[in-house]
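Asker: this one's structure only:
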């Protein structure tokens, strides 16, 4: 991984070389603050490279804003892919950033963020200020500014509605923040966008079309297979290269359409409540692992002499409870069989929605109450799924991206019917952990044998063992069946 900014340490020379070469791989990993202009940029900004004496490198846009710099309106540093550090690091600062991106501060304030992480507000603020150059409020403010800019430039929504949707407490706070961050009023920001593209935006009506950038290369085929093979009819569909699904959001629900393009994913969002824009985007980026540094990952795996296809991603999730319950339904059976069982559950207990898909995945409370009426198969498995749903509905089990792997895995293994494979698989996808090896998976083990890989050699494959698992999964499955659409998830080696 490229690592110019690591906690309090900044490698000035390495960062400056990245800026001088306009290397887009570094976009989102740090920002370049230029003292002579008062502007901060992404590393690949096409502007003239600033003099060394005028440059400061900072880990986040929030840190730049806190130090009085305003965002470049040419390179839009807030629109860069997110930092891969929030996935590879498992410390408090990284876990906090995942929850801030999900809008936890807007919904519960700093107390809600601190509570979810298990720290006091004072401890949390001290750590974030030291590590990232800004406290939780400033970091959340930077996310609100980014959401506001998206809505200003890509919709015709009234400014008052945008202020509310972006999470601002008042119109005045919205106006002041936009002026401070972008050095122009919201109206000017919208006028500039109109001049660049022409006034071609249709009325919003709750629907947005956004570009979600990522770092090349991207193994598009792997993600398309994963999404299509696991799609549950009625709740998800994959047609003509477009993935569509309904998902729960903090203030209601959303329907999303995702299609891959060169350097970005085109996302169509139909939101029940516009306040859910930022959390929905964060969850989609997490689902597709769009903030990964594929060049750094591929270099790390090639150092272990593995010739795999470049740019593979580890699929994440859009909803922790759904991930766990669907994984438990699919234990010991193939992907098609798991889809069949899950479809029956969704059609019987799912919440109806309007649009191209018809249902949301049932809530844990609904499955806890009525799951035994619908779920089929071994009675022990049904009882385990219902018990897990009860733990989720009561709050005894918390599944969110701010948890540590160790605590999450411990809680999952305490559930009846959850073994090491399920705990590892759910943990890997829920918190985007890059270093979880699915060593009990039969297909992963088959792939390792086929390619002469020692899965016990942790030093060689860390910290990218999750990506190694995906490579082995893909390659071994590809050899077993063709075309790719017929590939099925392996049966699990360990009894769960």
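Answerer: Right, received. Where do you want to start? Predicted model, so just to flag it, every value in this text is computed and none were measured.
Asker: make it CA atoms for all contacts and neighbour counts henceforth
Answerer: Will do.
Asker: who's in contact with the residue minimising distance to the centre of the chain?
Answerer: Most central in the chain under Cα atoms, centre = their mean is residue 286, positioned 1.5 Å from the mean C-alpha point. Counting by Cα atoms under 8 Å, 6 or more residues apart in numbering, residue 286 touches 315, 316, 317, 318, 432.
Asker: next one for the comparison:
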């Protein structure tokens, strides 16, 4: 979009927050870059230039605006709506892979050479993987500086910097303030969290956002010990590269409040990325709803409660296991089966603020389980053990960078994986915005109620007009039934 100067200028002049994260405005006369919705008076057109990423702005020598903080914009919705190599690379960089594995590790995961990845990212984003990762490190450092009392040396290494000097130079260059100045400014405007070691931040999103189905779905399907709804927040444990964490996510009218407790602050980048992915916060709801609203039978559902997101997962392997446990049983039964696995094979954690007790067991921890101990039909035991083996040995990967169609083919080849299980994993674990569930009983009932075709083949044909947003159409169709997943849980007692 950044190449469409006229459209970008209109967005800047109208201060349209819908375009935050789509592109960035660099001001030639001041040397700063802003988000489109920056509250300052827009500069003259001849003094504006546009970039596709904050990293490209920084690489061109521009500093982040202190008013609009463009580094905190929602991410571009493009990277979650595409499955090509650039989009997959951006999802991996967002997860901190370059910091942990370097550019060679990024290239290996994508099946390309480092030079090919560099060339593709430069062509589309104006910055290579190192520059993109550097911009993300700067933002992680800012969060740690402003929301924790960690010594600056610990902040530097937790954010992924290789030296204190590089950390200091980068913060000054990007934010035009020294790390100590950033902390002083934050201390004047915000109070520190009451609990030491807890990081509190706001997760931005593009409006509108309807929290009902998003948090309702997560709360109703929560696995005891791993997830809970407590005091208006969805809470869960996180299994992370350097340790583990506990997060509490609370919906607000203009942001999601995120409260993180991490055993190692180096996991902050990935923890934030996983939370944004879980809640689908980088979506473009205006574009989605506009297309779905064009169908006269869907339009009333969209108009009634616009901005529905697709509730995802923090771990693709975890969700695949839970999807198998949920085959042809009630939500309550699926939670019971999952809770038994958690108690028997999950890693215990200490939760000082609630009732969370375990991490969900990794595939490696489940690989040796005795199928005879599972209270499941024999065919489903085979389905689960085969899935776990494939996940544990690496022959099946279900990450944010996974090729969607390849994963579908690999899942369909496993015993007991029909279209519903494959598509629900594609929708919630892989994040394919076009995943569709025409065989789902709730979808078929909703279709019949609305006057849509009720048979899977006919409904799929009708749904072609909703592409590439059929996963969002599913969220609207599920609202036809008055199911608990469509409502925020009552305040008070945990789920």
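Answerer: Happy to help now that I have it. Since the structure is predicted, the reported quantities are computational estimates derived from the model, not experimental observations.
Asker: now what about the TM-score between them?
Answerer: Once superposed, the chains reach a TM-score of 0.93 (TM-score structural alignment, normalised by the length of structure 2), with 476 aligned residues with a Cα RMSD of 1.8 Å.
Asker: between all of the contacts of residue 286 of structure 1, which two are separated the most?
Answerer: 318 and 432 (11.5 Å; Cα to Cα).
Asker: between the two, point out the one with more neighbours.
Answerer: Counted by other Cα atoms under 10 Å, residue 318 of structure 1 and residue 432 do not tie: residue 432 has more neighbours, with 25 against 22.
Asker: helix/strand/coil for the residue lying closest to that one once chain neighbours are set aside?
Answerer: Once flanking residues are discounted, residue 432 of structure 1 sits nearest to residue 87: 5.7 Å by Cα to Cα, 6 or more residues apart in numbering. Classification of residue 87 of structure 1 using DSSP: H, G, I helix; E, B strand; the rest coil returns helix.
Asker: next up, the contacts around the aligned partner of residue 87 of structure 1 in structure 2.
Answerer: Counting by TM-score structural alignment, residue 87 of structure 1 lines up with residue 80 in structure 2. Residue 80 of structure 2 sits next to 87, 91, 282, 283, 431, 432, 433 when contact means Cα under 8 Å, 6+ apart.
Asker: if I look at the fifth one, how far off is residue 111 of structure 2?
Answerer: When you say that, I think you mean residue 431 of structure 2. In this view, residue 431 of structure 2 and residue 111 of structure 2 are 20 Å apart by Cα to Cα, to the nearest Å.
Asker: again with the last one
Answerer: Applying Cα to Cα, the value for residue 433 of structure 2 to residue 111 of structure 2 is 23 Å.
Asker: neighbour count for the two, which is higher?
Answerer: More neighbours surround residue 433 than the other of residue 433 of structure 2 and residue 111, with 22 against 12 (other Cα under 10 Å).
Asker: hmm, that one is touching residue 474, no?
Answerer: No: applying Cα atoms under 8 Å as the test, residue 433 of structure 2 and residue 474 come out as separate, 10.2 Å apart.
Asker: chain center to stretch 257-276 of structure 1: distance?
Answerer: Relative to the centre of its chain, stretch 257-276 of structure 1 is centred 13 Å away, using Cα atoms, centre = their mean, to the nearest Å.
Asker: go on, stretch 84-102 of structure 1?
Answerer: With Cα atoms, centre = their mean, you get 10 Å for stretch 84-102 of structure 1.
Asker: remind me, longest strand of structure 1?
Answerer: strand 252-261 (DSSP state E).
Asker: give me the mean deviation of the following helix or strand past it from structure 2.
Answerer: Remark: after strand 252-261 of structure 1, the chain's next helix or strand is strand 264-271, criterion DSSP states H and E. Here the mean offset of strand 264-271 of structure 1 against structure 2 after fitting is 0.7 Å, by mean Cα distance after the TM-score superposition for structure 1.
Asker: contacts for strand 264-271 of structure 1?
Answerer: Counting by Cα under 8 Å, 6+ apart, 206-214, 253-260, 277 sit against strand 264-271 of structure 1.
Asker: any quick PyMOL command for the buried ones out of those residues?
Answerer: For the buried members of the contacts of strand 264-271 of structure 1, the matching PyMOL selection, counting by 16 or more other Cα atoms under 10 Å, is:
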select buried, resi 207+208+209+210+211+212+213+214+253+254+255+256+257+258+259+260+277
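Asker: tell me where the stretch 301-450 of structure 1 has strands.
Answerer: 351-352, 359-360 (DSSP state E, counting those that start in this stretch).
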